[in-house]
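>>> Just the structure for this:
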Amino acid sequence: MPEEDLVDIKFRLYDGSDIGPFRYSSASTIEMLKERIVSEWPKGKTVIPKVANEIKLINFGKILENNKTVGQCRAPFGELTGGVMVMHVVVQPSQAKTKAEKKIEESKKFVCSCCIM
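Presented below is the predicted three-dimensional model:
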């Protein structure tokens, strides 16, 4: 693989800490990057993604689509040679899970302990 075809990327988390940098091919998809983020997620964080679909990557103010490649997401203007691309990570837990958790919490709220004599 030619050296110019490789891109160094680090991922900036919500608290300002970083994952990486890692070296990727320009042909790597955003979905592949998300899977790597899930597997490399630091221990002890309050927000933890369980699957890649819970992650959104933002680069140059745009949310990146899973089917795009790293090469398609590069800066449209002059990048520094040998620089590291920074992508911001946003974690959004899936809505279906949140609704299920709400149902459980609501069912616990309405517990009756009346006694009629």
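
>>> Please count neighbours and contacts with C-alpha atoms only from this point.
Fine.

>>> Tell me which residue lies nearest the centroid of this protein.
Central residue of the chain (Cα atoms, centre = their mean): Ile55, 2.9 Å from the mean position.

>>> Distance from the chain centre to the longest helix seen in the chain, please.
Taking DSSP state H as the criterion, the chain has its longest helix at helix 95-109. Mean-position distance between helix 95-109 and its chain equals 24 Å (Cα atoms, centre = their mean, to the nearest Å).

>>> I have a second one here; can you model it like the first so I can compare?
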Amino acid sequence: MPEDDLVELKFRLYDGTDIGPIRYSAASTVAMLKERILSEWPRDEKITPKGASDLRLISGGRILENHKTITQCQMPFGELPGGAMTMHVVVQPSVTSAKTEKRVKEQPRKASCSCCIL
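Alright, predicted model coming up:
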């Protein structure tokens, strides 16, 4: 693999710790990065993702889409020469699991009627 085709990335977690820097092919997709982050996730963290779908990668203020490559996600002005590009990682549970958990926590409502005659 040519040296020019490699991009050095590090991933900043919510608590300020980093995963990386690690060199990736410029053709790697965001979905591939998420899988790698999940495998490298620190086990002693309070917040841990259940799967790659729970992770959001943010670079340059934009949430990156799974099908995009690293080349497509790079900012036009780039990073400092010789430095690693930093992406922020946010753990956000998928919407379906959050709705299911909310339903379980809610108490069933009792049918009641209240009238007020003045």
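
>>> picking that back up, confirm for me that the residue nearest to the centre of the first structure is in contact with Gln92.
Yes. Contact criterion Cα atoms under 8 Å: Ile55 of the first structure and Gln92 qualify, at 6.2 Å.

>>> shared neighbours of the two, anything?
Residues touching both Ile55 of the first structure and Gln92 by Cα atoms under 8 Å, 6 or more residues apart in numbering: Pro49.

>>> so how far is Lys34 of the first structure from Gly44 of the first structure?
19 Å (Cα to Cα, to the nearest Å).

>>> more crowded one of these two?
Lys34 (22 against 7; other Cα atoms under 10 Å).

>>> show me the contacts for that one.
Neighbouring residues of Lys34 of the first structure by Cα under 8 Å, 6+ apart: 52-53, 55-57.

>>> Count residues in the vicinity of Ser25 of the first structure, would you?
Neighbour tally, Ser25 of the first structure, other Cα under 10 Å: 17.

>>> hey, where'd the helices end up in the second structure?
30-40, 70-73, 95-105.

>>> Strands along the second structure, start to end?
With DSSP state E, the ranges of strands along the second structure come out as 6-12, 18-25, 55-59, 62-63, 85-91.

>>> Report the contact partners of Ser42 of the first structure.
No Ser there; residue 42 of the first structure is Pro. Counting by Cα under 8 Å, 6+ apart, Pro42 of the first structure makes contact with Ile19.

>>> Could you measure from it over to Ser17 of the first structure?
For Pro42 of the first structure, the distance to Ser17 of the first structure equals 10 Å [Cα to Cα].

>>> same thing with Val90 of the first structure?
As defined by Cα to Cα, Val90 of the first structure lies at a distance of 13 Å from Ser17 of the first structure.

>>> again, but for Cys73 of the first structure
On the measure of Cα to Cα, Cys73 of the first structure and Ser17 of the first structure end up 22 Å apart.

>>> Pick out whichever of these two has more residues nearby.
Cys73 (18 against 10).

>>> Pretty sure that one sits against Leu64.
Yes. With contact defined as Cα under 8 Å, Cys73 of the first structure reaches Leu64; the gap is 7.5 Å.
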